[in-house]
Structures are given as C-alpha cells and as structure tokens.
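Colleague: Just the structure for this:
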Amino acid sequence: MVSSLLADALSDPSSVLQDLYQKNREANNFPRVVVHHFASVFASDADIQQVRIQNLFICTCSGNKRPLVRFRAMVQSTGTEVYCKELPARQLGGWGLAEECGDRVDDDPTSHAYEHFLDDRTTLWAVSVPGESAWASGTAVKTLSQTSAQSKKNPFPSQAHLGVNVKLYGSEAESLKLTDVVTFVGILVNAPILNVNEEEIEVPTLHTVFHRSPDESRLPFKFPMDMLVLGAPNDIIQNLTLGPLHALRSELIAWIAAEGLGGDTTVAEWILMACISRVQSREPPILPLSLTISSFPAPPPIPNTSPTRVILEPTIKHVLQLLLPALVHLPLSISFMNESRFQPQSVDEELLSGCLQLPAGTVVLVSDSAVSEGTLHETGVRNVAALKQCVRNQTLDYIFPYSSFPFQTDLEFIALAQGRTSPFVETDVYVPLRPGEGVSVLYKDAAQVQKPPAEKLKHFRDLLGGAKQGKVQISEEISQFIQQDYVRGRQSSPSPVTSDDLILRMSLARLMSLSFHSPELTKDIWAITKKLDDSRKELLRATAPGVDQRGPI
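Modeller: You can find the predicted model right below:
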C-alpha cells in the first residue's frame, strides 16, 4: 500500500492532489491535509531520496510537466499573494493548477462574489545554499555555469546557483525565517514573475506539498562520535591521551597544516576551534570565536603571459571546503568593497541579497591580500562597517528605503591578514602564521591539494560536524577549579590578567571539549586549553612586541 502511494506521488502528484481534494473538499484546512499526506508518504530518508534534486534544473529546461522535485535551499526573501483555491468546476485550483488551466475567476478577483474561491499563500525566493561544498550538497548543481534570472537575489550573483520561486500553502511557512536552510518538496513549473525592472520573466516555481524544517535539513552528524566506527569502544573518549579519537584529531590538525598552512600546526588548531564555534547564547552573549591569522603572505607574483586575469586563492580555502559543509570566501579589494553589496537591501519592494546574507553555521574566510592603494566610496565604507558589525555582534542590518533593521546571524569568521591585523576585520584572537615552507604552498590550486583516503576524510568531516552541533556541560566542581586557577594566574602573571581573559579562555575550553567530542569539560581539557592559549601569547610576544593576549594593542 505504501509503495503504491509513493509511486503515485512520484509519477503524477497533480492527480494525487485532485483526488485528495475531492475527498476532503469540506476540510477546514486542506493545505494541512496535503502536508500530512505527502509527509507520510515520504516519511523516511530513503523515500525522500527518490525525489532527485537534480531534476529541478533538468525538468525545468526539458519541458517535463509538473514533476515532483526536492530543493534544499536558503530562504532569501518572503512575501504573500492571493491565489484561486478552487476552479468553477469544483476542481482544485491551488498548487499551480488554476494557472495551468488558464482559468481566471474575474477581472477583479478580490470582488465579494468570488471571495470563497480565494485564499492567501506565502511566497519565498529560495537559492541554492551559498558556499555549500560539493560533497555536502550531493548534487551536480556546483558544476553548472548558469546563474538564475534573479541573480541579484543571490549573495554572490556571478557564481553558479539556482534560484526558485517557492509557494507554500496554509500555515506551512509560519516557522520559516530568512537564511533558514530548508528542504522543499513540491511540484515544479515554469511561471512568470515581474523582476526588479518590472519585466515579466519566467522562473522555476515550486508549489510545495511539504517541507523539512531547518533542523531536519541539517547534515546528520553525531556528538559524541560513534567510536565503534573508529575501532574502539565509546568509553575510550574519557582518556584524552590514548585511543583513535585523539589520534584522529591530531591527524586532522596535521593535514590542515601540511596542505594549507605550510606546516603550521598551531594555526591549524586555532582554525579547528574557529570552525566548530557557533552562537551558544544571545543573553549573556556567547558568540562564535573569530580568528585573525596574521602575517599571512600575499600570493607570489604571476607572470603576465596569460590572456585572462589569474586570481590566486589561498590553499586553506580549498582545504576547508573539503571539510566543511559551507564556506564562503570574501577576497577583499578596493573594487570588491566598492562594487559589492554586503547587506540585503530593499529596492522597489524587492529584497536584493548581500554577501553576508548567509545560513547559520557558514564559515566566512576573509582575505586582504588583493587590497592596494585606492579610495573606499560610500558603499565600500558601509560594507566594511557591516562586516565589522557582523563579526563583533553577530547581527546584520537589512536596508529598507527609510530605515534598517538588524537580523541575527551565526557566522564563523577567519581573517587572513598580511600585517599584524586587518583594517577591515576586528576579531577575538590573533595568531601569527609561521610556515615552514615557501609562499607558493599557501596558494596552491584546488587540484593540487593532497586528499586523505575517502574513509579518513569522512571521519574528519564527522569530527568537525559533530563538534559544531555538540553541547558541553561544566560541573560545579570544574567551575570552582577554574575560578581558583584564574585567581592563582592573576597573582603569578607578570602582565595584567582581566575578566575578559577568563571569558575568552572559558569559550576556548568549551571549544576544546567539543573538538575532543567530550560532553563535559575536564581538568585535562582545561590544561590543554591553557597550553594552547599560552603558546599563542608567546608567539605574539616573540613576533610583535607590544601586544596583549588577543592581538596588537
């Protein structure tokens, strides 16, 4: 019986909708009936995998009528519209069927005579997840060269992406908010809309039959990791100096250092900490650890023999893309800052996207190696201010014609600065890079990165993904121990130790626990945390006299 329902939904979802409507015409909330039916049919991951996401592009272009597709996407903007929910022949009009038939209720569809034919639905513009790594998306989307007809509604308009007009019925959209990553399942058609220039264009349009929430759409990582996969019982995690988890963590740090940082394992460990951080609390504010890697060399000069301009990207970008579900690179230059839009902005009642309109959990790599002499115009100054605000407060202002409103973000920032600091980003922690090899290894092409074996790479991703989603408990005993250790440190330290030092170190200790997949902060982890932070301070004192514990004074 279930397999028959599944086959019908996959082969002819429009007929399934009409059948449901004839049986439930008097239902007070027919959209809820639709959601319940299709969500039940596609209840398991195995079932939903049969709705192939790549059909989204192929079916739209090939002329296949009203296929069922799924689309994992970021919500970019929202709105509402009136639609014809029932045709005069008592046939279902929603889910694009009225538009398909070409029926119109009246020249004035809002007139009282036709009120019972009408209802409201939510419209969303959704884009393929910005910066999503190819391994995480599991689709061929990243190989496409196309950009959508509404490319200005994508955070990076010139990059390949899919943009879709999503329509949701009933109360389905009430829980969704901007930048949520959602898996939509629905009927795909081509339908006209008016673009920002008031021109009618056809765009892919998805009439949703159900969706999976942001939590359900997350990649399935475990915390703590299943140690049996690594060949050891789970209780081995309690011994931080032995066992495969400690070894796996060390291997991950060593690989990041070798492939992306010229062998600098200290910086690699700090990058690990930054990548697994996230917003823990808004009040009191426990925000992601932001990191500047200082003394990061500029790329080597390129012979001017190529007919096209060659832009070298830092190797660490390619390394992190192999490990993280989503990463974006902001290659700052005077022209990039003057010509780009970092904040979403409403233009003619259309919300255009910005580089920082990104889903929670995205790692943002900021580099300033392309910055040269020049003048920042008003747009550039506003972009820099938005970037600094996002790093400092984890909020981003959306610009409207007569006002702006802050929206909460949860982004992890790693800055690559040629000097001791970057004039464009102010972070929590500064760590100088000390590569053991030449500059060229810091700017290798993605194809030159030596990948670990597939199984090892999966374990690396599981360690990072699980750590980012995990939670750490701090017992009363450990809390008292840390406070006593802090008091002893203040008494014996040759330089001033403030409460900010304790707050930073406590945040780092939580991240250290997560990196070991330990649900509890222990004395061993606290000792490892202190050692890592003390080594950073020594590096700062050795490479740049006149610095405090975070960075240059």
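Colleague: only C-alpha atoms for contact and neighbour calcs from this point on.
Modeller: OK.
Colleague: Quick one: list the elements packing against the lengthiest helix in the chain.
Modeller: In terms of residue count, the longest helix belonging to the chain (DSSP state H) is helix 523-543. Other helices and strands packing on helix 523-543, by 3 or more Cα pairs under 8 Å, 6 or more residues apart in numbering; DSSP states H and E, are strand 429-432, helix 499-515.
Colleague: okay, those in CSV with distance to residue 235 next?
Modeller: Putting the helices and strands packed on helix 523-543 into CSV (distance: least, Cα to Cα, whole Å) gives the following:
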stretch, distance to residue 235
strand 429-432, 33
helix 499-515, 15
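Colleague: closest to residue 120 out of those?
Modeller: Among the helices and strands packed on helix 523-543, helix 499-515 comes nearest to residue 120, with 45.0 Å by Cα to Cα.
Colleague: and the closest one with helix 523-543, angle?
Modeller: Put simply, helix 499-515 runs at 120 degrees to helix 523-543, going by axes from the mean of the first three to the mean of the last three Cα atoms, to 10 degrees.
Colleague: can you map out the strands along this structure?
Modeller: Secondary structure of the chain, counting by DSSP state E: strands at 68-84, 118-128, 163-169, 181-194, 200-212, 291-294, 327-331, 345-347, 350-352, 363-367, 395-400, 403-408, 412-416, 429-432.
Colleague: Quick one: those as CSV, columns for distance to residue 2 and mean neighbour count too.
Modeller: Formatted as CSV, those follow (distance: least, Cα to Cα, whole Å; neighbours: other Cα atoms under 10 Å):
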stretch, distance to residue 2, mean neighbour count
strand 68-84, 17, 21
strand 118-128, 30, 21
strand 163-169, 25, 24
strand 181-194, 18, 21
strand 200-212, 18, 21
strand 291-294, 51, 26
strand 327-331, 39, 19
strand 345-347, 46, 16
strand 350-352, 42, 20
strand 363-367, 41, 24
strand 395-400, 46, 20
strand 403-408, 42, 12
strand 412-416, 43, 27
strand 429-432, 55, 24
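Colleague: Another for comparison:
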Amino acid sequence: MQELIKKPLNEVDIFFKSCHHDPEKTVEATLDFFKKQLDCSTNDLLKVPSLNDIPQEQLMLGQLVRFRCMIQDMYDPEYFMPTFYKDDALVTSLFRDPLDENFGHEFADSRPVDRYTWHCIAVPAENEWVNNGYQRESNTSASIGADLYTAARDEEVPVKKRKSEQKAISDMQPLRYQCFPLSTHHKSCIVKVYSHTTCLGLNDVIEVVGIISRFPERAEESQLENICFGTDEYFFKNPPTSVIPRIHAVFCKKIFHQNPLLGYHIEEENAILRRRMLEEAPKWRNELMSILTQALLGDEHTAEYVLLHLISRVYIRHDVLPLGKFSLNLRNANAEHAKLLAQLFSQLLVKSHLVEMSLEFLNGTKFIPSKDYDLNRIESGLLQLPNGTHLICDENALDAGQLSAVGVENFKALGNMIQNQTVQYNFGFHRMEFDTDVPVLYVSQGKGLIRCDFQVKLHPVKPVHQLPEVTATIKEYLTDELLLNLRRYITITEMSDHKLNEEMQRTVQDDFVSMRAANPTMTADDLHNLLVVARYVALSKGELDLTLESWNHAKGLEAKRLASCA
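Modeller: Model prediction:
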C-alpha cells in the first residue's frame, strides 16, 4: 500500500497502455481500481495521508492524499488534451497537470476530454473533537507522510518564494477568504474530478482521495509569469499549488454523519455497536437529560426539548415540506445560557456554531451566498453550511439601532432557513433555492423575533448567578468515556429511521379526534408538531417504532409546553 501511496501514477500509466491509449477506458479502469482498493478496505483508506492533518509542504508531488471537506463550489467543466508526445512516446496527462511531467507541446491526434473542477474547503463548523478523532483513527498517516516528506526534501533544492508568487498570494488572499462561510477552518483545495457519474452536489461533505500536484519552483514561477495572458477567472481557479493544493480525484465518498467514533458505515461496519447503543439508549438518555437539566438550572421539561432538538434532522421532504425539522426558541434565557449551551454542543455534536446576533454583526456579515460573475464562482455566506450543522443564535446580543438593507436581508434569510430549511442563493438576476438541514436553537429573553417550530420557556429552579458553578460541575462530570458514549448515542439516534405502525396510526387518529373535540382550535399543524415530538421521544429511548408509552409521553410534553408559553 505504501508504494501505491507514493507512486499512484504508475498504475495510471499501466492502465493507459493496457487500454491501448484510450483515455475514457483509462479513466474507467483507474477509478474502478482505486474504488476496489479504498472503498472495500477502511484500513487502506486510513493509510493515505490526510491534508486535514498534514501540511501540504510535507507531501510529495504525485503522491496519494486524502481530504475531508465540503464542496463549496462546482466550476464549469474544463477541457484538456488527454495525450501528448514526449520523446516520441505517447503519454497521458490524465490525473496530473502537464507541468508535473514537463510534457512537450505536441498534442497527439486525439479529441479533448472534459473533467469537473470543485473548490473544496475544510468542513465548516466542525468541532475540535471530531478532527482529533480522525487524527487518532489515521495514526499511520503521519509516519507515511513523514517518510514521503523526507524523500521529497532530499530530492528538491529549497528556494525562497519568488516575488511573482508572493504577489499572487497577497492578491488572492482576500478573495479566498470570501470562499469560507465562517471565519475559521481556512483550508481548501482544488479538486479535478474525472467521473461523470458522481451524484455529489454543492455543500456535500466528502472524503476525496487523489493525486496531489506540487509544481517545481521554476515551473510554478513560469506559470505565474504567463498567467497575465489569462483571465482573472483562470487565475482564481488555477492558483499556485503553494497557495491552494490541487488534487486529481481517484476516489470520492460522501460522508453522511462525520462521527469518527462510528466509522464510515453505521449499518455495515458498526451494526453490533449500533444495536448495543440503541439497547442502552435509555441509559444515555438519562445521562444527557441530567447534564442538560443542570445546564438549564434544574428545568427538566425544557431540557427534554433541547435533547429532542439535538437528535433532530430533516429525514425526508414531502413536496416543499421538510419533515423532521425541530427549530427551538428557548425563551427567558440570557447570553450566558447561550454560551454555555454552545460550549456543551461543541463537546457533543459533530458540527455547531454560535451566532451572536448583534446589530453590527447582522449589518456587516454576509449571510447569503452569491454568484460573482467576474470570477464565475460562488462567494460564500454564513448560511452555506453542510447538513447537520447546529446553529445557536443568540438574540440577546441584538442591541438598539436600525438594521441596514443588508441586515434586513440577513434576518429574512435566517428566518427562511429556520422555517423552510432552504437558502436562496443570490445569482444576481434571480434567486436559486438550495435545500439544507441546519437545526437552529434560537435563544432569547422574550418571544423570538424569528418564528421557530417550537418555543419553550425556561423556568429555572436555581438562580441565574449560579451558572458559573453549574458550568464547572458539568465540565467535571463529562469524563472522556461519558463523552464518547454520548457522542455515539446522539449520532446513532439521529441517523436511525422511525416507523409508525398501523395500530399506532389508529391510536393517533382517535386521539386527534378526541383532542379536537376538547379543543376546537387544534389544527393539523399542531398534530404534525405532536408527531415530530413523538418521533424524537421514541428515538431518544432507542425505539424504532412508536409505542403507546412514548406517544403519551409526547402528548404530556406538548400540553405542558403550550400551557407554559400561553
């Protein structure tokens, strides 16, 4: 495996010859080979050095690398000549850049082929424990990467960055920052994709494995000097590899849950662990309830709604209705509550982010992604987030003043995402709607300015001034072992499917008739909310079918919530 990591292009060249110099067959054979090699063996996949963990300077030209990332933009297809003549021999430019092998300029008698180009960024809002977990999982990568780095360093002569490269970096940096929705995780790469059958899309989180391009210094300088003959768009999308690594993908896999404690396939690799966690779900539910109740100063009812929010997701879309969404407005809570919950979420969830909604932030931050037609790329915004990212929005930070036009648009966009789980990207002449799945906990003193699916009023048993003591107590209580189990519990319950059998369907219908008779103002929307609560009550207990006990529990929760918010 180490030889394959070090010299993957040898395999490409072998397939090129065995496929009689046919570019399409070469691509197909190469992708099939690496899929069998990497998709069937998680151990082999983890041996490939990861750009998430290793600086690109420690990677050698033409070696295999991995990158766990989000597809931030998908550029137009690019066309290139797949074959060249070098020393009178026919060679291929597939899975590499021409400068990599110092190809000549004599094209072979073949038609151009196309490939896709993606701009991929480190997963936004990914919490620190997730990255640490992947690093531990890939403990062999560091040693292999170090070996390759030593070999590369021995072969190359260190040269200081030339002025042309330094200028390119400084000119490009402000534009690069606009490609990231958040102010952290500024790592990205350009991915060249040769498969035309991929079903991946914008904002998907993927693990891409590919062949890295790192140009020699002289070739890089020559490219930079000649780039003035190209357009700004070309310069932006083909930056120096010292600034943005370039990866020619041989294997891509969509990551659905991103929890390093569960592997890539919950159903396949961890079926036993999954069954055990569902069997033990009541135990971990009680543990999580205890922690959340402490964080909410003794309010067990509110803590249960926060727990249900933690395991929520959009599990299906019926026409335009996203089923399963569980945005929660936590009322009577101050900024300290928001910070404590954000800190707790960062320890339990894969992805989370605190948004302090000050007037300055709303007026000065870009929420909505937009199309930059000069560079033909998507300029990111705060709401360009991967599915499963939990936002904690703190309305307490909103001070007196007037929202600008940008602030009003941001507020509307956030409200639209909370209510419909869609984000309307601004393409100048029109808006394009993208589905998303971003659960939002909206913290406010009174009723939130943005309508959420559920609102619950905090009734603390302990005084608010004890929050620092509560924070310290929770920190001490959360041992590494407990955190490990809670992280598994949350992901497994969130990803599990839930059914409503025929008997329970009749029970729900009968109860709805009875509730309508007792309260004529009850609507179908109220029933929908009740079913959503019942779904997550059952899943939180490890039940894949709704039971009568969980249904009655959900009815009690909703009755108490509605009474307290009246």
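Colleague: Please work out the TM-score for the two chains.
Modeller: The TM-score (TM-score structural alignment, normalised by the length of structure 1) is 0.82; 498 aligned residues with a Cα RMSD of 3.2 Å.
Colleague: looking at the strands of structure 1, which is closest to residue 93 of structure 1?
Modeller: Closest to residue 93 of structure 1 of the strands of structure 1, according to Cα to Cα: strand 68-84, at 5.6 Å.
Colleague: what residue is smack in the middle of structure 2?
Modeller: For structure 2, the residue nearest the mean C-alpha position is residue 386 (3.8 Å; Cα atoms, centre = their mean).
Colleague: Isn't that one up against residue 126?
Modeller: No. Counting by Cα atoms under 8 Å, residue 126 is not a contact partner of residue 386 of structure 2; they are 9.8 Å apart.
Colleague: ok, back up a step: the longest helix of structure 1: which residues count as buried?
Modeller: 525-526, 529, 532-533, 536-537, 539-541 (16 or more other Cα atoms under 10 Å).
Colleague: ok, now stretch 355-366 of structure 2?
Modeller: Using 16+ other Cα under 10 Å as the test for burial, stretch 355-366 of structure 2 gives 355-360, 362-363, 366.
Colleague: Not counting that stretch itself, show me its contacts.
Modeller: In this structure, residues lying in contact with stretch 355-366 of structure 2 by Cα atoms under 8 Å, 6 or more residues apart in numbering are 380-382, 391-408, 410-411.
Colleague: In structure 1, what stretch matches that stretch?
Modeller: Aligning stretch 355-366 of structure 2 against structure 1 (TM-score structural alignment) gives residues 330-341.
Colleague: what's the answer for stretch 487-502 of structure 2, then?
Modeller: Aligned using TM-score structural alignment, stretch 487-502 of structure 2 spans residues 461-476 in structure 1.
Colleague: Just the endpoints, please. Distance across the matching stretch?
Modeller: 32 Å (Cα to Cα, to the nearest Å).
Colleague: That one: which residues count as buried?
Modeller: By 16+ other Cα under 10 Å, the buried positions in stretch 461-476 of structure 1 come out as 461-472.
Colleague: Select from these every entry located in helices.
Modeller: 461-469.
Colleague: Include distance to residue 325 of structure 1 when you put these into a markdown table, please.
Modeller: A markdown table is the format used below for those (distance: Cα to Cα, whole Å):
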| residue | distance to residue 325 of structure 1 |
| --- | --- |
| 461 | 9 |
| 462 | 11 |
| 463 | 13 |
| 464 | 10 |
| 465 | 8 |
| 466 | 12 |
| 467 | 13 |
| 468 | 11 |
| 469 | 13 |
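Colleague: that older thread, mind checking the strands of structure 1 for the one nearest to residue 150 of structure 1?
Modeller: strand 163-169 (6.9 Å).
Colleague: Buried residues of stretch 440-455 of structure 1, list them for me.
Modeller: Residues 441-444, 446, 449 are the ones in stretch 440-455 of structure 1 that count as buried (16+ other Cα under 10 Å).
Colleague: Sort out which one of those residues lies nearest residue 251 of structure 1 for me.
Modeller: residue 449 (15.8 Å).
Colleague: Hmm, residue 259 and the closest one touching each other?
Modeller: Yes. Between residue 449 of structure 1 and residue 259 a contact is recorded at 6.3 Å, counting by Cα under 8 Å.
Colleague: Could you tell me which residues touch both of those two?
Modeller: In contact with both residue 449 of structure 1 and residue 259: 315, 319, using Cα under 8 Å, 6+ apart.
Colleague: hmm, back to that, which one of the buried residues of stretch 355-366 of structure 2 is nearest to residue 244 of structure 2?
Modeller: Taking Cα to Cα as the measure, residue 366 is the one of the buried residues of stretch 355-366 of structure 2 closest to residue 244 of structure 2, at 23.5 Å.
Colleague: how about the helices in the stretch 101-250 of structure 1?
Modeller: 134-137, 214-217, 243-260 (DSSP state H, counting those that start in this stretch).
Colleague: Let me know which of those is tucked in deepest.
Modeller: Stretch with highest mean neighbour count among the helices of the stretch 101-250 of structure 1: helix 243-260 (a mean of 20; mean count of other Cα atoms under 10 Å).
Colleague: ok, back up a step: got the contact list for the match of stretch 487-502 of structure 2?
Modeller: Applying Cα under 8 Å, 6+ apart, the contact partners of stretch 461-476 of structure 1 are 221-225, 249, 272, 275-278, 323-324, 510, 513-521.
Colleague: Trace the residue nearest to the centre of structure 2 over to structure 1, please.
Modeller: That one, residue 386 of structure 2, aligns with residue 359 by TM-score structural alignment.
Colleague: how about the residue nearest to its match when sequence neighbours are not counted, what does it touch?
Modeller: Counting by Cα to Cα, 6 or more residues apart in numbering, residue 179 is the residue found nearest to residue 359 of structure 1 once chain neighbours are left out, at 4.8 Å. For residue 179 of structure 1, the contact set (Cα under 8 Å, 6+ apart) comprises 74-76, 357-360.
Colleague: Looking at the residues you listed, which two lie furthest apart in space?
Modeller: Within the contacts of residue 179 of structure 1, two members stand farthest from each other by Cα to Cα: 76 and 360, at 13.0 Å.
Colleague: so who does the alignment partner in structure 2 of residue 441 of structure 1 touch?
Modeller: Matched to structure 2 by TM-score structural alignment, residue 441 of structure 1 sits across from residue 467. Neighbouring residues of residue 467 of structure 2 by Cα under 8 Å, 6+ apart: 295, 297, 336-337.
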